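Trainee: next come a sequence and a model predicted from it.
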Amino acid sequence: MTAVPPRRRMVPAYLATGGRSRPSRTAFDRLTLLHSASPDPPQGLEAEHRRLWELLRPGALTLVEAAAHLRLPVSATNFLAADLVDAGGLQARSPIPRAQQIDRTLVERLLDGLRSLR
């Protein structure tokens, strides 16, 4: 039995960007959270834009996760997301920043103070 090769995209990923070299807005971070902004898609969506909007309709995904589901490079998905945000079909939220490291001496002093209360 022969193995079936994985399906290749019929349209190269760079065509999803419409031949542009920069998205319409500042590029999103890879962990930017995308979610649908309306129950109905914006009018006049191209096929790749519609696929992204339909992927995000049930819930939110990060830009990287959406790119993986669409089998597109993150940079091409960034273009699609920026277009949909401009059209009002998606909302984007910046990733939550990592918590800063706590000063170890402060924690040790707190533990010493709690131990002295016994």
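Mentor: Nice, I can see it. Residues are numbered from 1 along each chain as shown.
Trainee: all contacts plus neighbour counts: C-alpha atoms, from now on.
Mentor: Noted.
Trainee: you'd agree Pro41 is up against Arg51?
Mentor: No. Here Pro41 does not reach Arg51: they are 10.5 Å apart, not a contact under C-alpha atoms under 8 Å.
Trainee: and here's the other structure:
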Amino acid sequence: MSDTEDGSWLDDEAGRLVRPYAVSNGRTRPSAHFDLLTLVMATGIRPQTYLGPDYDRVLALCDAPVTVAEVAAHLRLPAVITKVLLSDLVTYQALSARAPNALEATSPTDRNLLEAVLHGLRKRL
């Protein structure tokens, strides 16, 4: 990542220079419920106050529906901290969140679903 994207908060060798809990002001419990497959998307409404660069990055990532797990991976933050950021943005109505429809209709042990996940993982590796 470049310095222009993350400012001075990221070092190529050391990684993030600010502890993840500092990003969420020490909070580790989100005010809204999210699981890793919850889909979030920007609503186009911007918070009235500036929340910080991590919130800006979240909004930029959420132009299209994206899972909580994907947002956490892009931010390089633990999922619990990412959920706090997302819940703050939902509170400001800058994000909408919903459960994915495809998984509501199928069983998590459905063979077709598991094979699709395996296929996707093999493509990534």
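Mentor: Great, that's in hand. Because the structure is predicted, anything quoted here is derived from the model rather than measured.
Trainee: and the residue nearest the centre of structure 1?
Mentor: Leu63 (1.6 Å; C-alpha atoms, centre = their mean).
Trainee: all strands of structure 1, in order?
Mentor: 33-36, 61-62, 90-93 (DSSP state E).
Trainee: any idea how far Arg9 of structure 1 is from the aligned residue in structure 1 for Leu75 of structure 2?
Mentor: Under the alignment by TM-score structural alignment, Leu75 of structure 2 pairs with Leu70 in structure 1. Relative to Arg9 of structure 1, Leu70 of structure 1 is positioned 10 Å away (C-alpha to C-alpha, to the nearest Å).
Trainee: who's more crowded, those two?
Mentor: Leu70 (15 against 9; other C-alpha atoms under 10 Å).
Trainee: quick one: contacts for the more buried one?
Mentor: Leu70 of structure 1 is in contact with 51-52, counting by C-alpha atoms under 8 Å, 6 or more residues apart in numbering.
Trainee: ok, now Leu55 of structure 1?
Mentor: Residues near Leu55 of structure 1 by C-alpha under 8 Å, 6+ apart: Ala66.
Trainee: same thing but 10 Å
Mentor: Contact analysis of Leu55 of structure 1 by C-alpha atoms under 10 Å, 6 or more residues apart in numbering lists 35-36, 49, 61, 66, 69-70.
Trainee: ok, those residues vs Ala27 of structure 1, which is closest?
Mentor: Taking C-alpha to C-alpha as the measure, Ala27 of structure 1 sits nearest to Ala66 out of these, at 15.1 Å.
Trainee: isn't the closest one right up against His49?
Mentor: No. Ala66 of structure 1 is beyond contact range of His49, at 11.6 Å (criterion: C-alpha atoms under 10 Å).
Trainee: name the residues contacting each of those two.
Mentor: By C-alpha under 10 Å, 6+ apart, the residues touching both Ala66 of structure 1 and His49 are 55, 77, 81.
Trainee: right, I'll leave it there.
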